[in-house]
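Q: got a predicted model here, sequence first, then my questions.
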Amino acid sequence: MALGQKHEMLTSPNLFYCFVDFGKSLADQPKTWVVPSEIVAKSLREMHQDWLNTPGAKGQQRNDNALRRFMPEYRPLATYAMGWLDPYFENWSSLETASKESGHK
């Protein structure tokens, strides 16, 4: 999933991202990960910084840009191994919790 540089800093207790996998065919049930903005911002910063610090295919320094990739697996960092998003799968209750904590009904 491609996001912008601004998403590294865009956080709020009431801001969540819903990443939806629609599957490969119309028969597939959509799957949704409900991820707090703080988690998205932190992962974007860490994954992008690691990418910048890793030499390119020819050993060259990578050029920074505004593009950020949010990935379900980023192997160079153990924190983002396959399954790191599992706690956010269909995590709709986090929206209700955030709403109650902010005083919304």
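A: Perfect, thanks for sending it.

Q: from here on, just use CA atoms for contacts and neighbour counts.
A: Will do.

Q: name the element the residue of the chain positioned farthest from its centre belongs to?
A: Most distant from the centre of the chain: K58, at 28.3 Å, with distances by Cα atoms, centre = their mean. Using DSSP states H and E, K58 falls within no helix or strand.

Q: OK, contacts around it?
A: Not one residue lies near K58 by Cα atoms under 8 Å, 6 or more residues apart in numbering.

Q: now swap in the one 4 residues further on and tell me
A: If you count contacts by Cα under 8 Å, 6+ apart, R62 has them with W51, L52, N53, T54, P55, G56.

Q: below is structure B, check it against A:
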Amino acid sequence: MYGSLFFWVIAGIPEPGSDYTFRYYIVPCNEMAHNVADRHQEWLSTPGKKGQQRKDSSVRAVAVEEGAAPYFWNVARYEGRWDLIDDALRD
């Protein structure tokens, strides 16, 4: 946690020559920290492919599309949410 004025900006950068556009996800720091930590604990508590206990690591993951593993926190609702930064700066 870095404070209320810290935001994660996750950028989707298309391949050169692609018809896709850049995509940005603006996520408040506190929401990212809590949700990623919660999903990581959920992942640790579920058995691996072969039923084994999972080992902890420093890797954390988020998803930007529907259909990702349930223990990836999905940030899709933050796409293009630059207004969150504007609002935080006005407070």
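A: Perfect, I can see it now. As the structure is a computational prediction, the values presented were derived from the model and not from experiment.

Q: what's the burial count for the equivalent of I39 of structure 1 over in structure 2?
A: Matched by TM-score structural alignment, I39 of structure 1 corresponds to E31 in structure 2. Residues lying near E31 of structure 2 (other Cα atoms under 10 Å) number 14.

Q: cool, and the one 5 residues further on?
A: Around V36 of structure 2 sit 19 other residues, with neighbours defined as other Cα under 10 Å.

Q: outside of the one helix or strand it maps to, which residues touch it?
A: Taking DSSP H and E as the definition, V36 of structure 2 sits inside helix 29-45. Helix 29-45 of structure 2 is contacted from outside by 1-4, 6-8, 53-56, 60-62, 71-73, using Cα under 8 Å, 6+ apart.

Q: if we use 6 Å, what do you get?
A: M1, F6, F7, R54, Y71 (Cα atoms under 6 Å, 6 or more residues apart in numbering).

Q: check stretch 62-73 of structure 2 too.
A: By Cα under 6 Å, 6+ apart, stretch 62-73 of structure 2 touches R39, W43, A61, N74, V75, A76.

Q: now check structure 1 for the residue matching the fifth one.
A: So that's V75 of structure 2. Checking TM-score structural alignment: V75 of structure 2 goes with L85.

Q: still on that earlier bit, return a PyMOL selection command for the buried portion of the contacts of helix 29-45 of structure 2.
A: In PyMOL, a selection of the buried entries from the contacts of helix 29-45 of structure 2 looks like this (16 or more other Cα atoms under 10 Å):
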select buried, resi 7+71
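
Q: can you tell me which of the contacts of helix 29-45 of structure 2 is nearest R90 of structure 2?
A: Nearest to R90 of structure 2 among these is F6, at 14.0 Å by Cα to Cα.

Q: tell me the contacts of the residue mapped onto that closest one from structure 1?
A: In structure 1, F6 of structure 2 lines up with L15, judged by TM-score structural alignment. The contact partners of L15 of structure 1, by Cα under 6 Å, 6+ apart, come to S37.

Q: show me where structure 2 has its helices.
A: 29-45, 83-90 (DSSP state H).
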